[in-house]
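*Asks:* For reference, the sequence and a predicted model appear below.
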Amino acid sequence: MKKWFGPIGIIVIILIVLALVLIPKYNSLVTAEENVDSKWAQVENQLQRRYDLIPNLVESVKGYANHEQQIIADITNARAQMGNANTPEQQAVANDALSGALSRLLVVVENYPNLKADANFRQLMDELAGTENRLAVAREDYNNEVQQFNKHVKRFPGNLMAGMFGFEQKEYFKAAAGAEQAPSIDFSQSGTQ
């Protein structure tokens, strides 16, 4: 009986040591992934807030800019694309389309001084600007969490654990191609309407 106790005892000790090493690493991967998901939920929250503000903004502009229907249609289409996006990648593409349409709307607004002076419009623009700021912070927080998670997944021994339990790297929220260039805005027609 003592012959078997030695090898069995060693195997039990090895299993205990492995458990003491693997369990905390697995739990840290789970925690890191939950942090990424939580930060993404905050990005989605701000995207939803912007999504909800846009119809009010569009309605405010419609009364002043009836002939600017293409921009209003672009915003409506981009908003619909945003509503149908399911993954972070799809939401990033939809976000870029919506941001582009909104920037074109702001150029149109410059041609309508009465609209810029309207209290409801100003309040909506202030809320939208605040939402854009919150969205920028939420995207930064998300990308920071993705960076931490990806470090866990790529570093040894985390990469072994990640591979064994199916943890994969997360995608960063990336800027659209061409976002590094400021949009050109022409105010030469401002006040002529």
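*Replies:* Now that the structure is in, tell me what you want to look at.
*Asks:* switch to C-alpha atoms for all contacts and neighbour counts from now on
*Replies:* OK.
*Asks:* Which parts of the chain are helices?
*Replies:* For the chain, the helices defined by DSSP state H cover 2-62, 69-84, 88-109, 113-117, 119-154, 158-165.
*Asks:* Just the buried residues of the second one, please?
*Replies:* Neighbour-count burial for helix 69-84, with 16 or more other Cα atoms under 10 Å as criterion, is recorded at 71, 72, 74, 75, 76, 77, 78, 79, 81, 82.
*Asks:* Next: the third one.
*Replies:* By neighbour count with 16+ other Cα under 10 Å, helix 88-109 contains the buried residues 88, 91-105, 108-109.
*Asks:* got it, and the last one?
*Replies:* Burial within helix 158-165, assessed by neighbour count using 16+ other Cα under 10 Å, is assigned to 158, 159, 161, 162.
*Asks:* try this one side by side with the last:
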Amino acid sequence: MNIGLGIGCAAAAIAFLLFYRVKRKLTKLHIQLNETFQEVDAFMERRVAVHVKWAETVAAYDLEAQGILADTTVIQDRFQDMPVEEKTRLCKKLDELAERMMASAKKCPRLRTSGKYIQLHSQAEELRMNMPDACCAYNTHAEQINKEIGRFPANIAALITGFEQKELFHHPEKKSAAV
């Protein structure tokens, strides 16, 4: 009886130590992920601000583009309160709004030749092109935490402690960088 109790206590102690190490590793990865996301978040906030200014310019020339302005303004107003998962999908929405603004410019020659439109369009395009660079570190850390959560025993520890798989920013131009 004493031997069984001793073995049971030893097994429980080993399980607890294993759980503690796995939880500590997941916490460390999660902190690194949050730090890289703060950089991406600041970059995305600049991108949203440029899109709002661009939409204001488009709406000033094309009254049919008021919906674009409303959409970008809603995004800007909600940006600080958006969860990370929604922000990972925001790039696609901004790209769709940019296409609509460019289509509006095709219909309106005065808008297309406006200096402010040209400047804001080039800023938005530059930010769009640099977005994959900004997201590479985040995606790398998200892939690491997702891979770790997918393994045993980390999957059990993640389930108990509430760690979840993270969504990646989707940019076909670049893959994740080695960190």
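*Replies:* Here it is on my side, so go on. From a predicted model like this one, the values you see are computed outputs, not experimental measurements.
*Asks:* Tabulate the helices of the first structure (a markdown table), appending distance to residue 171 of the first structure.
*Replies:* Compiled in a markdown table, those are given as follows (distance: least, Cα to Cα, whole Å):
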| stretch | distance to residue 171 of the first structure |
| --- | --- |
| helix 2-62 | 10 |
| helix 69-84 | 18 |
| helix 88-109 | 8 |
| helix 113-117 | 39 |
| helix 119-154 | 7 |
| helix 158-165 | 16 |
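*Asks:* Identify whichever of those helices lies nearest to residue 179 of the first structure.
*Replies:* Checking the helices of the first structure against residue 179 of the first structure by Cα to Cα gives helix 88-109 as the closest, at 8.9 Å.
*Asks:* about what we covered before: ok, the buried residues of helix 158-165 of the first structure vs residue 30 of the first structure, which is closest?
*Replies:* residue 162 (9.8 Å).
*Asks:* ok, that closest one - contacts?
*Replies:* 26, 29, 153, 168 (Cα atoms under 8 Å, 6 or more residues apart in numbering).
*Asks:* what do you get for residue 68 of the first structure?
*Replies:* Counting by Cα under 8 Å, 6+ apart, residue 68 of the first structure has contacts 62, 108.
*Asks:* can you do 7 Å?
*Replies:* Residue 68 of the first structure sits next to no residue when contact means Cα atoms under 7 Å, 6 or more residues apart in numbering.
*Asks:* repeat for residue 120 of the second structure
*Replies:* Residue 120 of the second structure neighbours (Cα under 7 Å, 6+ apart): 50, 54.
*Asks:* quick one on the thing from earlier: of all the helices of the first structure, which one is nearest residue 175 of the first structure?
*Replies:* Closest approach to residue 175 of the first structure among the helices of the first structure is made by helix 88-109 (7.7 Å; Cα to Cα).
*Asks:* average distance between that closest one and the second structure?
*Replies:* Comparison of helix 88-109 of the first structure with the second structure after fitting gives an average deviation of 2.8 Å (mean Cα distance after the TM-score superposition for the first structure).
*Asks:* I'd like to know which elements that helix is packed against.
*Replies:* For helix 88-109 of the first structure, the packing partners by 3 or more Cα pairs under 7 Å, 6 or more residues apart in numbering; DSSP states H and E come out as helix 69-84.
*Asks:* Superpose on the second structure and give me the mean offset of the helix it packs on.
*Replies:* Relative to the second structure, helix 69-84 of the first structure is 2.7 Å off (mean Cα distance after the TM-score superposition for the first structure).
*Asks:* ok, so what distance separates residue 44 of the second structure from residue 94 of the second structure?
*Replies:* According to Cα to Cα, to the nearest Å, residue 44 of the second structure stands 10 Å off from residue 94 of the second structure.
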